[in-house]
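Novice: I would like to see how this sequence folds:
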Amino acid sequence: MITRRDILVKAANFCAYQERTHAEVRERLQKWEVWGDEAEEIIAYLIEDNFLNEERFAKIFAGSKFRVKQWGRLKIKYELKARKLSEYCIKVGMAEIDDEDYINTLQEILEKKKHELRTEKQPLILKQKLARYAIGKGFETDLVWEMIGKIVPKK
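Specialist: Below you'll find the predicted structure:
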């Protein structure tokens, strides 16, 4: 029989391993057959002892997905919503992305993709492929087309 203390230790270790959302912890507690008030008490304990902090999760998630995977704001925001974070936490996480870095990253990924597509001779097809790639990474459509206009010469 697993005691409440054992569950608390397991939950704390689960949160200490990497940042988690309340929904992820609730899901894990259900796998351990902990429901209702008991699960909520454990989550409250984890929040009080700072094992669980959705603001911190949002900041780390948004910052790392942008810097490491070079995701755009739309994709990051979508993922944060899918993880059931509040609008406030999403806003806090999105604030981690500096506007200048964002524009520079978009330009870098488009330049790199343009280099990969250097055999493409038709400018319209090149522009389409670049746009599809950047929009797929979650960058805003208007921003993508504006940047493509700057990096692909008009012929």
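Novice: please make it C-alpha for all contacts and neighbour counts, starting now.
Specialist: Fine.
Novice: right, and Lys113 touches Arg132 too?
Specialist: No - between Lys113 and Arg132 there is no contact under C-alpha atoms under 8 Å: 10.9 Å.
Novice: in space, not sequence, find me the middle residue of this protein.
Specialist: With distances taken as C-alpha atoms, centre = their mean, Ile76 lies nearest the centre of the chain, 3.8 Å away.
Novice: contacting residues for that one?
Specialist: Taking C-alpha atoms under 8 Å, 6 or more residues apart in numbering, we find Ile76 in contact with Ala62, Lys65, Phe66, Gly138.
Novice: among these, which one lies nearest to Thr21?
Specialist: Nearest to Thr21, judged by C-alpha to C-alpha, of the contacts of Ile76 is Ala62 at 13.4 Å.
Novice: nearest residue to that closest one other than its sequence neighbours?
Specialist: Gly93 (5.5 Å; C-alpha to C-alpha, 6 or more residues apart in numbering).
Novice: the one you found against Ser64, yeah?
Specialist: No - checked against C-alpha under 8 Å, the pair Gly93 and Ser64 is beyond contact range at 10.4 Å.
Novice: of the two, who's got more company?
Specialist: Neighbours per residue, other C-alpha atoms under 10 Å: of Gly93 and Ser64, the larger number sits with Gly93, 23 against 16.
Novice: one more to put side by side:
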Amino acid sequence: MSFHTNSYTIDEAKKKLENYCAYQDRCHKEVVQKLKGMRMIPEAIDQIVTHLIQENYLNEERFAQSFARGKFNIKKWGKNRIVNELKQRDISRFNITTALKEIDEEEYIKTLDTLAKKRLGQITEKNVQKRKKKLADYLLYRGWESHLVYAKLQELIKAP
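Specialist: Model (predicted):
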């Protein structure tokens, strides 16, 4: 009985990773993890990553920009959450700053307003302080900056 272990040649791994990166923008960290999972040796990993960068399959700035746009537009995340998630992926400060420029300031404020009003409508709590806390927790968890959150609470929840 023979069992086949998955081992890849450099060219096979390159092809596989080209497809992986073409399907969706990836960060270096994800690509390296994927290659490690394929049991590639460090020298091969370096060679493949270099190839992917040279051929523009792997572009950390582009990854950061599409990540920021997507998390804001689809998940309605605030900038703090986006920044933290990018940092966890070892994205440079420069690319994080570039990524945040993808978010239109006016759209950002409008989204916070819509999100806060929608969430407030779902909170059944009658106590004003507890209502405020629930809304604040919800928005802060999603990464909205505290000064924006507290200004929004003042605007939306009036003390009796």
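Novice: what would you report as the TM-score here?
Specialist: The TM-score (TM-score structural alignment, normalised by the length of the first structure) is 0.93; 154 aligned residues with a C-alpha RMSD of 1.3 Å.
Novice: most neighbours among the contacts of Ile76 of the first structure, which one?
Specialist: Neighbour counts for these, by other C-alpha under 10 Å, peak at Ala62, which reaches 25 neighbours.
Novice: which residue in the second structure lines up with that residue?
Specialist: Aligning on TM-score structural alignment places Ala62 of the first structure opposite Ala68 in the second structure.
Novice: in what helix or strand does that match lie?
Specialist: Here Ala68 of the second structure, judged by DSSP states H and E, is contained in helix 60-73.
Novice: what's the matching range in the first structure for the next helix or strand along the chain from that helix?
Specialist: Note on helix 60-73 of the second structure: by DSSP H and E, the next helix or strand toward the C-terminus is helix 79-88. Mapped onto the first structure using TM-score structural alignment, helix 79-88 of the second structure spans residues 73-82.
Novice: go on, stretch 31-38 of the second structure?
Specialist: Under TM-score structural alignment, the match for stretch 31-38 of the second structure is residues 25-32.
Novice: what distance separates the matching stretch from the centre of its chain?
Specialist: 22 Å (C-alpha atoms, centre = their mean, to the nearest Å).
Novice: buried ones in it?
Specialist: Buried residues in stretch 25-32 of the first structure, counted by 16 or more other C-alpha atoms under 10 Å: Val25, Arg26, Arg28, Leu29.
Novice: from these, which is closest to Tyr45 of the first structure?
Specialist: Nearest to Tyr45 of the first structure among the buried residues of stretch 25-32 of the first structure: Val25, at 12.0 Å, using C-alpha to C-alpha.
Novice: other SSEs contacting the strand or helix carrying the closest one?
Specialist: Using DSSP H and E, Val25 of the first structure sits within helix 22-31. Helices and strands touching helix 22-31 of the first structure, by 3 or more C-alpha pairs under 8 Å, 6 or more residues apart in numbering; DSSP states H and E, are helix 4-17, helix 36-48.
Novice: now it, how far from the centre of its chain.
Specialist: With C-alpha atoms, centre = their mean, you get 19 Å for helix 22-31 of the first structure.
Novice: ok and that helix relative to helix 36-48, angle-wise?
Specialist: 130 degrees (axes from the mean of the first three to the mean of the last three C-alpha atoms, to 10 degrees).
Novice: average distance between helix 22-31 of the first structure and the second structure?
Specialist: Superposing on the second structure and averaging over aligned pairs (mean C-alpha distance after the TM-score superposition for the first structure), helix 22-31 of the first structure comes out at 1.0 Å.
Novice: ok, longest helix in the second structure?
Specialist: Scanning the second structure for the longest helix, with DSSP state H as the assignment, gives helix 105-122.
Novice: what's the mean deviation for that one versus the first structure?
Specialist: Helix 105-122 of the second structure sits 1.0 Å off on average (mean C-alpha distance after the TM-score superposition for the first structure).
Novice: whereabouts in the first structure does that helix align?
Specialist: Helix 105-122 of the second structure maps onto residues 99-116 of the first structure, going by TM-score structural alignment.
Novice: next, the buried residues of that stretch.
Specialist: For stretch 99-116 of the first structure, a neighbour-count test (16+ other C-alpha under 10 Å) marks Tyr102, Thr105, Leu106, Gln107, Ile109, Leu110, Glu111, Lys113, Lys114 as buried.
Novice: done for today, thanks.
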